[in-house]
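Q: Only the shape, not the letters, is given here:
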């Protein structure tokens, strides 16, 4: 089997990828890790051989903006890794599995359950690969540092992961974040942190031909945002019934259920976002956690819907300020959503923002605030 470096070069030669120095550097590091694993060596062997200490990196953390090739490199690495005991997992599903193991361990064992769970996960496992590491709740944040230290240092499992954020920005402003800081320190100490922010946004190119605002409501509009979701996430449409969900920590001990949550893309109904009592903190948590948000079922609002209209204004402000890509199905164009009623004058700014958010220049912006 050809290694990742050879496969990557063949994609460039075929014109499917373009030259990218940061991608090339990440591929070189991934190739070295492949060689170590395939030769039966402990991750970080070559660095220790060259005189580096025993705490040589035991994996790779690739981070960068949407569409910069992180998932593609992860797929190539996993496909070309010629070892038994490799696993590629979606991070959210993996953490659900971890919590199930923890519950079982607490029933069956006395004492600290973390080493027990790490041993169970690491059974016959050499390399664990995650796409889109994101931390949305305090329950995950509390255990990740100790769990991953046990996997890396006690079980000798190599970790390869991608994220939209650098390590220091993970779980930013999250509840009880101080409990998460040991995990950030572990990532920076034991994984090679590789930025991927090259000049080509492949995912944006894949969205060519798909508009962001779809009206009127109906099957055609739904089909368009569904197609956008699958192009953004590379998820197989045939497996649409198994798209993972999430519970996003919005602070104050509260969460919001995200019906579809994958690779930094979230899908919500307007009713869930704006038909329930929510405030700026909820919408800011969503804007920080997701680079793209799909909102379905936006209605035309009347005077009686002033609360829903006010929440929608706050939602769009949060998404706009964090440069979140918005895809929507709606009953009308933005200027006709809330023509009269309390706050309709202020809603005009939201209309302007919604128009700007449909532009190519806005879609090309990176996620997050300056």
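A: Done, it's in. Note that the structure is a prediction, hence the values are computed from the model and not measured.

Q: okay, CA-based contacts and neighbour counts for the rest of this
A: Noted.

Q: What ranges does the stretch 1-150 of the chain have for its helices?
A: Along the stretch 1-150 of the chain, the stretches classed as helices by DSSP state H, counting those that start in this stretch are 4-13, 21-38, 45-49, 70-80, 91-108, 113-122, 138-149.

Q: Sorry, wrong one. I was asking about the stretch 201-350 of the chain.
A: Assigned by DSSP H, counting those that start in this stretch, the stretch 201-350 of the chain shows helices spanning 202-206, 219-233, 270-274, 280-289, 306-321, 344-356.

Q: and the ones you listed as JSON lines, adding mean neighbour count and distance to residue 34?
A: Output for the helices of the stretch 201-350 of the chain, formatted as JSON lines (neighbours: other C-alpha atoms under 10 Å; distance: least, C-alpha to C-alpha, whole Å):
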{"stretch": "helix 202-206", "mean neighbour count": "14", "distance to residue 34": "25"}
{"stretch": "helix 219-233", "mean neighbour count": "17", "distance to residue 34": "25"}
{"stretch": "helix 270-274", "mean neighbour count": "18", "distance to residue 34": "44"}
{"stretch": "helix 280-289", "mean neighbour count": "22", "distance to residue 34": "31"}
{"stretch": "helix 306-321", "mean neighbour count": "21", "distance to residue 34": "39"}
{"stretch": "helix 344-356", "mean neighbour count": "16", "distance to residue 34": "44"}
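
Q: hold the first one in mind and look at this next one:
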């Protein structure tokens, strides 16, 4: 997620090459991007990887293009394994870019808003364009974090979406765990998604953010962590539940209205909510449900986590989506299972590596730990 941890600085600073461009070839916008990352890395004591430095240089050129050729700056697609700094780079670019007409969105959230808007405007001649007018207004730069595609229905809409965004002259920055060729990997549907893969490769500079380590698993500063205020409790004994002031297992179910739907919940207390795993992940819930609940509740308790490898792929994917939303919305998570976390997160869903990385930030409370 963040840049590489500190290590002794090399004799020749890698920033010398990056910032050695003659002044006449730099715009103010490009210099702002380079200066932001230089100061940010120095303040945090980071030494950036070679691939991160390449991306920063590309982002600076992108900012220069936005300043000199509006509507023609090349878009950027960043991919790589979890924890290699993609989101950190995207966030830094968004904060530093000296432009007001910009938006930074988690792809889950944007896509939910897109679906809802198209439903509202279904009587219009072009519901997609009308919805984009509403969502993007005068936006010139759009940043998508955690872009992925697993559903053929979504894939067809994404094809239309990307064509519409490029037609509008919007500059895209996208992060993904997958290279373009790895999107929608299901062999039954992959060929039908080829047009948008080719469009991405034609209209966006594709860059890998590499490195051998997942730096989410290492100690970081508070601002770089999300789930540090939460914990994973196992095996959820009566003593643990009493210390954490949780009801006993299998608390009575009660209905909860979410939009036009009824979900099952086990406990609600002010801005805290408790579910059992099956209530959310073995039922036909969706990302829009999690997003709506995130607006209403800040602390989430997910009880009865099973061994994911024993669940259906659909249940695994719902759990992945749920953790994505809670992570992106910066919610406090208390997760309760019967086994150590690493043993509970088996399975074969495509994005489980990201989920394991994010849940790895939770404080672990096992049977040998005293609760205070």
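A: Sure, I can see it. Predicted model only: the values in this text are computed from it and were never measured.

Q: so what number do they get for TM-score?
A: With the length set by TM-score structural alignment, normalised by the length of structure 1, the two chains reach a TM-score of 0.59; 275 aligned residues with a C-alpha RMSD of 4.6 Å.

Q: ok so, going back, which one, of the helices of the stretch 201-350 of structure 1, ends up nearest to residue 82 of structure 1?
A: With C-alpha to C-alpha as the measure, helix 219-233 is the member of the helices of the stretch 201-350 of structure 1 nearest residue 82 of structure 1 (25.8 Å).

Q: helices or strands next to the closest one in the packing?
A: Applying 3 or more C-alpha pairs under 8 Å, 6 or more residues apart in numbering; DSSP states H and E, we find helix 219-233 of structure 1 packed against helix 202-206, strand 265-269, strand 292-298, strand 325-330.

Q: Most tightly packed of these?
A: strand 325-330 (a mean of 24; mean count of other C-alpha atoms under 10 Å).

Q: Please list the outside residues in contact with that one.
A: For strand 325-330 of structure 1, contacts defined as C-alpha atoms under 8 Å, 6 or more residues apart in numbering pick out 211-217, 221-222, 225, 228, 291-300, 319, 357-358, 363.

Q: can you do 6 Å?
A: 212-217, 221, 292-299 (C-alpha atoms under 6 Å, 6 or more residues apart in numbering).

Q: List just the nearest of those to residue 81 of structure 1.
A: Using C-alpha to C-alpha, the contacts of strand 325-330 of structure 1 come closest to residue 81 of structure 1 at residue 292, 30.9 Å.

Q: pretty sure that closest one is touching residue 320, no?
A: No: Residue 292 of structure 1 lies out of contact with residue 320 (C-alpha atoms under 6 Å); the separation is 11.1 Å.

Q: Checking residue 262 of structure 2 next. Helix, strand or coil?
A: Following DSSP: H, G, I helix; E, B strand; the rest coil, the label given to residue 262 of structure 2 is strand.

Q: Confirm for me that it is in contact with residue 280.
A: No: using C-alpha under 6 Å, residue 262 of structure 2 is not in contact with residue 280, being 11.3 Å away.

Q: Could you check which of these two is surrounded by more residues?
A: Neighbour count, other C-alpha atoms under 10 Å: between residue 262 of structure 2 and residue 280, residue 280 has more, with 21 against 12.

Q: And that one, which helix or strand is it part of?
A: helix 277-281 (DSSP states H and E).

Q: which residues sit against that helix?
A: Residues outside helix 277-281 of structure 2 that contact it (C-alpha under 6 Å, 6+ apart): 264, 303-305, 315, 318-319.

Q: Name the nearest residue to residue 136 of structure 2, sequence neighbours excluded.
A: The shortest distance from residue 136 of structure 2 to any non-neighbouring residue, by C-alpha to C-alpha, 6 or more residues apart in numbering, is to residue 103 (7.9 Å).

Q: which residue lines up with that neighbour in structure 1?
A: In structure 1, residue 103 of structure 2 lines up with residue 87, judged by TM-score structural alignment.

Q: sorry, back to before: reformat the helices and strands packed on helix 219-233 of structure 1 as JSON lines; add distance to residue 134 of structure 1.
A: Converted to JSON lines, these look like this (distance: least, C-alpha to C-alpha, whole Å):
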{"stretch": "helix 202-206", "distance to residue 134 of structure 1": "19"}
{"stretch": "strand 265-269", "distance to residue 134 of structure 1": "11"}
{"stretch": "strand 292-298", "distance to residue 134 of structure 1": "14"}
{"stretch": "strand 325-330", "distance to residue 134 of structure 1": "18"}
